[in-house]
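Participant: pasted the sequence and its predicted model underneath.
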Amino acid sequence: MGRVSQAQAQENRRRIVETASRLFREQGTHVSVADLMQAAGLTHGGFYKQFASKEALIDEATSHAFAELTQRYTALDQRTGQPDAAQQALIDAYLSVEHRDNPSDGCPVAALAGDMAREPGNHEAHRVYTQGVSDFADRLATHDQDGITRLCTMLGALVLARATKDSPLSEEILTAARTALTATP
């Protein structure tokens, strides 16, 4: 079998990183390389042509997930044009049934928290995750409310809503958190 071109190799790497980013958010970083490569539509052997280890892929996929988060909320800022409206749109999107039901396309803070708690602090993914949490908290801060508190409320509500997804309590949790975060003091 012939060698793939440099352009095809770059495309394969992009596809692997995007697939890993989605699968890790949906299923956790314990997803096997074989399952990941199958989901990307590539051979298992091709993985090691692109990455030195699964940890290297976790690092890159985590960075990719946080870049997507930043792009998504920057687009909200640009679309609304007003900080208060952007905050409201961000909260509404984050604490929505759609976000609850689609972790593979959702927030890496919520989806990867358990995995990152088990990662050694010296891994790049852990550093990227920590910086991503800090950046997201900064984005959530208002003149009246601390960003870390707002992030904890949103994250906790999302995790609990996902854990109780098949009950009425799930939507009640999302609604209560949205109300708490948007109530005028």
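Facilitator: Alright, I've got the coordinates.
Participant: could you use CA atoms for every contact and neighbour count after this?
Facilitator: Will do.
Participant: so what does the longest helix along the chain touch, helix or strand wise?
Facilitator: Ranked by residue count, the top helix of the chain under DSSP state H comes out as helix 54-80. Contacts defined by 3 or more CA pairs under 8 Å, 6 or more residues apart in numbering; DSSP states H and E place helix 54-80 against helix 6-27, helix 83-94, helix 108-118, helix 124-140.
Participant: just put those helices in CSV and tack on distance to Ser53 and mean neighbour count.
Facilitator: Shown next, in CSV, are the helices and strands packed on helix 54-80 (distance: least, CA to CA, whole Å; neighbours: other CA atoms under 10 Å):
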stretch, distance to Ser53, mean neighbour count
helix 6-27, 13, 19
helix 83-94, 32, 17
helix 108-118, 17, 18
helix 124-140, 13, 18
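Participant: the ones you listed: which one's closest to Ala56?
Facilitator: helix 124-140 (8.3 Å; CA to CA).
Participant: could you point out which element follows that closest one?
Facilitator: helix 147-163 (DSSP states H and E).
Participant: in that next one, what counts as buried?
Facilitator: Buried residues in helix 147-163, counted by 16 or more other CA atoms under 10 Å: 147-148, 150-151, 154-162.
Participant: could you find the residue nearest the spatial middle of this structure?
Facilitator: The geometric centre of the chain, computed from its C-alpha atoms, lies nearest to Pro108 (CA atoms, centre = their mean), at 2.0 Å.
Participant: second one coming, line it up with the first:
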Amino acid sequence: MPRATRAQAESHRQEVLDAAAALVRRRGISGVTVPEVMSAAGLTHGGFYRHFRSKNDLVAQACTAACAEKNEERARILAAAPDVETARRTFVRNYLSPIHRDAPSQGCGIAALAGDVARTDTDGALREAFLTGLREFADQLDELGERPENETSDEALVELALMTGALLLSRASAGDELSERILAAAREHLLSNRPVG
């Protein structure tokens, strides 16, 4: 069997990353195996180690990919909106929506992986990837809030905590009316209780 070209190998690697990013967001790290990821990518298990050193390496890179995907989505919202306030409203409504709640495999990697990351080594690659994504998310919230540059404000961190916590709790209570109430309350708080100046 002929060896894959460099372009094919990179394409396969990206397919594995995409599959892993979706699966770990939906099921968590311990709920995903390497053979499942490879199968979801349409590849055989044998090719895994050509692309990744270990499952931990894959998960860290999948976390980076999931966070980058959402960062790009937030950047598109910001770029498409006529002003920052419209961008912020659009982003908050999309993030705290039943659609986002019900699609964890395409959703926020920060909310999906926080519990898993909290149980990992503090100096591991996954923690580093997660913290990078967390900081980028907070920085983008700062952009949506027209706050001072060069430092993530405490307000942005509170918004980040409220948004990810509300999403996580709404997923945990999906199917119960409380789930919708959590999303609605968080949206209302973020969109109507905005400090002036």
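Facilitator: Looks like it came in fine. In this text, all values refer to a predicted model and were calculated from it rather than measured experimentally.
Participant: and Leu169 of the first structure, what's its match in the second structure?
Facilitator: Mapped onto the second structure by TM-score structural alignment, Leu169 of the first structure lines up with Leu178.
Participant: its match against Ala172, yeah?
Facilitator: No. Judged on CA atoms under 8 Å, Leu178 of the second structure makes no contact with Ala172 at a distance of 10.0 Å.
Participant: between the longest helix of the first structure and helix 83-94, how many degrees?
Facilitator: Orientation of helix 54-80 of the first structure against helix 83-94 (axes from the mean of the first three to the mean of the last three CA atoms, to 10 degrees) gives an angle of 130 degrees.
Participant: mean shift between helix 54-80 of the first structure and the second structure?
Facilitator: Here helix 54-80 of the first structure, set against the second structure after superposition, deviates by a mean of 0.8 Å using mean CA distance after the TM-score superposition for the first structure.
Participant: quick one: that helix to helix 6-27, angle?
Facilitator: 80 degrees.
Participant: report the secondary structure element holding the closest residue to Leu96 of the second structure other than its chain neighbours.
Facilitator: Sequence neighbours aside, Leu183 is the residue nearest to Leu96 of the second structure in space, at 5.4 Å (criterion: CA to CA, 6 or more residues apart in numbering). Take DSSP H and E as the rule and Leu183 of the second structure turns out to sit in helix 177-192.
Participant: buried set for that helix?
Facilitator: Within helix 177-192 of the second structure, the residues that count as buried by 16+ other CA under 10 Å are 179-180, 182-184, 186-187, 190.
Participant: can you check stretch 37-54 of the first structure too?
Facilitator: For stretch 37-54 of the first structure, by 16+ other CA under 10 Å, it's 37, 40, 47, 50, 54.
Participant: quick one: map Val158 of the second structure onto the first structure.
Facilitator: Under the alignment by TM-score structural alignment, Val158 of the second structure pairs with Thr149 in the first structure.
Participant: could you check how far the residue lying farthest from the centre of the second structure is from Val37 of the second structure?
Facilitator: Most distant residue from the mean C-alpha position of the second structure: Met1, 37.7 Å away (CA atoms, centre = their mean). Relative to Val37 of the second structure, Met1 of the second structure is positioned 23 Å away (CA to CA, to the nearest Å).
Participant: also Arg101 of the second structure?
Facilitator: To Val37 of the second structure, Arg101 of the second structure is 22 Å away according to CA to CA.
Participant: same check on Pro195 of the second structure?
Facilitator: Taken as CA to CA, the span from Pro195 of the second structure to Val37 of the second structure is 44 Å.
Participant: more neighbours: the two, which one.
Facilitator: Counted by other CA atoms under 10 Å, Pro195 of the second structure and Val37 do not tie: Val37 has more neighbours, with 26 against 8.
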